[in-house]
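**Q** Mind looking at a prediction? Sequence and model below.
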Amino acid sequence: MARTSGSETREKLIRAAEEIFAAQGVDGAQTRDIVRLAGQGNPSAVQYHFGSRAGLLDAVMAGRLARTEAALAPLLEALPEPSLEELIEALVTAEATQLTDLRGLRCLRISAQLSHESGIRTRTPHPTLAGTAYWELIERIETSLSADGLPEAIRLERTDLALTLIGAALADRARQYLDGSRPLTTEGVFLADLVTTTVALLRAPAPERPAPRHRSAR
């Protein structure tokens, strides 16, 4: 029986992890199922190649990010002084490239569960995002909101919510494709509406005063 190289084994584990994380959820997935699907007899294969389950998840997301970066970088280069609408359109367009194949569909289902881990709320990028075009785009989106006079806390929170909205919408579209369901709209209409909806969220005026806090019933 031919032996596989370490890089081949890593790739098998990553592909298996994409399938299991997408089907069972990031929190519900079992490492043993990933090892089994990858055809590995050693139950410690994940620990050996990635250090931990979290290390494997980071590897999955790093690969997913690299594919998105390849689509996003040229879009940003073509927009030296983009408007907020153009920034969001570039983000949605790059992310939507993941809708074209099975691997991308699975990774959209996974990354939607991790949208709040970008680090934008503290301006500290997740290690996989540091120095990427994706992080640059996130920062430019947040900075562009300052022209609307929004306080910093609201700008940061809205940017994070916008990422969550885009991730959840694309993950739901991916679910429909994976399940064989018929979407309500064409992909072009869906993506255009996602851009419009996200921009509307970001552009909403700041509240004039905080909403009253609800008191718990006694």
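**A** Cool, got the structure. Just so you know, these numbers come straight off a predicted model, no measurement behind them.
**Q** CA only for contacts and neighbour counts going forward, please
**A** Will do.
**Q** The nearest residue to residue 119 once chain neighbours are set aside: neighbouring residues, count only.
**A** Counting by C-alpha to C-alpha, 6 or more residues apart in numbering, residue 119 lies nearest to residue 125, which is 4.6 Å off, once chain neighbours are set aside. Neighbour count for residue 125, taken as other C-alpha atoms under 10 Å: 18.
**Q** Tell me the secondary structure of residue 125, please.
**A** Secondary structure, DSSP: H, G, I helix; E, B strand; the rest coil: residue 125 is coil.
**Q** Contact partners for it?
**A** 118, 119, 135 (C-alpha atoms under 8 Å, 6 or more residues apart in numbering).
**Q** Based on its surroundings, how many neighbours for the last one?
**A** Residue 135 sits with 20 neighbouring residues when counted by other C-alpha under 10 Å.
**Q** alright, now check it against this:
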Amino acid sequence: MGAARSRQVRATRELILATAERLFAEHGITAVSHRQIGEAAGQGNNAVVGYHFGTKAELVAAILRKHYEQVERLRARMVADAEGSTAVRDWVACMVLPSAQHLADLGGPTWYGRFGAQVMTDPAYREIAERASWNSPSLRRAGEELHRLLAELPEPVRQERRDMARRLVVHVVAERELALADGTPTPRRTWQQAGTGLVDAITGLWLAPATAGSLPGERDGAP
């Protein structure tokens, strides 16, 4: 009886997570209530979401954690293979390709890309995602190697380009996922190809020159 109950609880939690991810992806996090998630998941008890996950922030963190654990396994292997590389592109690939591969592995339809965009554009929840991602040992390792290889870039430029790269990945992935859901054409045929395109673009972003006199925080025309 205990084992059967445990399986039922796990199944209910997974159903809630999947339903919440879809609704958050489609409507935004703030617009979706616990009650709506419970109803969409076919749960008669309106308090079931709060019972299993607590607050909305805790629910968002649980969805992220479910995906990050799978992405971390993929990235850890890539980082191990890249050890010793002095190519910026190799470390950019470690940061980008695992998420693309994870989306490919999920099959279709997916909501993870759009969910991620909703999280990253909502100040109330963005910090949860950033904290979770930088708890990843493999992501930190890739970031350390990029920092080492790009040590000549001023820190304000590195921060600016980190933000640019993150936004590029988040929104390109979300837009591709939406196009797939709508059945509209996409520039790249597969998630792996889309990831490669992002790696190419972000590598170029990191290696672009930093024009003197126009660094972040400087006034236009300042010497």
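**A** Structure received. Just so it is clear, the structure is predicted and the values come from calculations on it, not from any experiment.
**Q** that older thread, quick check: the residue nearest to residue 119 of the first structure vs residue 116 of the first structure, distance?
**A** Per C-alpha to C-alpha, to the nearest Å, residue 125 of the first structure is found 11 Å from residue 116 of the first structure.
**Q** Provide a list of residues in contact with the counterpart of residue 31 of the second structure in the first structure.
**A** Aligned counterpart of residue 31 of the second structure in the first structure: residue 28 (TM-score structural alignment). Residues in contact with residue 28 of the first structure (C-alpha under 8 Å, 6+ apart) are residue 21.
**Q** Helix or strand: which one has residue 28 of the first structure?
**A** Following DSSP states H and E, there is no helix or strand that holds residue 28 of the first structure.
**Q** so how far is residue 34 of the first structure from it?
**A** Taken as C-alpha to C-alpha, the span from residue 28 of the first structure to residue 34 of the first structure is 12 Å.
**Q** and what of residue 101 of the first structure?
**A** Taking C-alpha to C-alpha, one finds residue 101 of the first structure at 21 Å from residue 34 of the first structure.
**Q** the more surrounded of these two?
**A** More crowded of residue 101 of the first structure and residue 34, by other C-alpha under 10 Å: residue 34, with 24 against 12.
**Q** Name the SS class of the more buried one, please.
**A** helix.
**Q** now stretch 162-179 of the second structure, how far from the chain's geometric center?
**A** 9 Å (C-alpha atoms, centre = their mean, to the nearest Å).
**Q** should've said stretch 176-196 of the second structure
**A** 16 Å.
**Q** Just the terminal-to-terminal distance for it.
**A** Using C-alpha to C-alpha, the end-to-end distance of stretch 176-196 of the second structure comes to 14 Å.
**Q** Aligned to residue 64 of the second structure, what sits in the first structure?
**A** Match for residue 64 of the second structure (TM-score structural alignment): residue 61.
**Q** Check residue 53 of the second structure too.
**A** Using TM-score structural alignment, residue 53 of the second structure lines up with residue 50 in the first structure.
**Q** List the residues that contact residue 80 of the first structure.
**A** Per C-alpha under 8 Å, 6+ apart, neighbours of residue 80 of the first structure: none.
**Q** tell me which element it falls in.
**A** Residue 80 of the first structure belongs to no helix or strand, assigned by DSSP H and E.
**Q** and if you look at residue 178 of the second structure?
**A** Assigned by DSSP H and E, residue 178 of the second structure falls in helix 155-182.
**Q** on average, how far is that helix from the matching bit in the first structure?
**A** Compared with the first structure after the fit, helix 155-182 of the second structure shows a mean deviation of 1.4 Å (mean C-alpha distance after the TM-score superposition for the first structure).
**Q** which residue numbers in the first structure go with that helix?
**A** Taking TM-score structural alignment, helix 155-182 of the second structure hits residues 152-179 over in the first structure.
**Q** In contact with the residue nearest in space to the middle of the first structure, which residues?
**A** Nearest to the geometric centre of the first structure sits residue 111, at 4.0 Å (C-alpha atoms, centre = their mean). Contact analysis of residue 111 of the first structure by C-alpha under 8 Å, 6+ apart lists 61, 167.
**Q** Show me what it aligns to in the second structure.
**A** Under the alignment (TM-score structural alignment), residue 111 of the first structure pairs with residue 116 in the second structure.
**Q** where's its match relative to residue 22 of the second structure, distance?
**A** Taken as C-alpha to C-alpha, the span from residue 116 of the second structure to residue 22 of the second structure is 11 Å.
**Q** And for residue 72 of the second structure?
**A** In terms of C-alpha to C-alpha, residue 72 of the second structure sits 22 Å off from residue 22 of the second structure.
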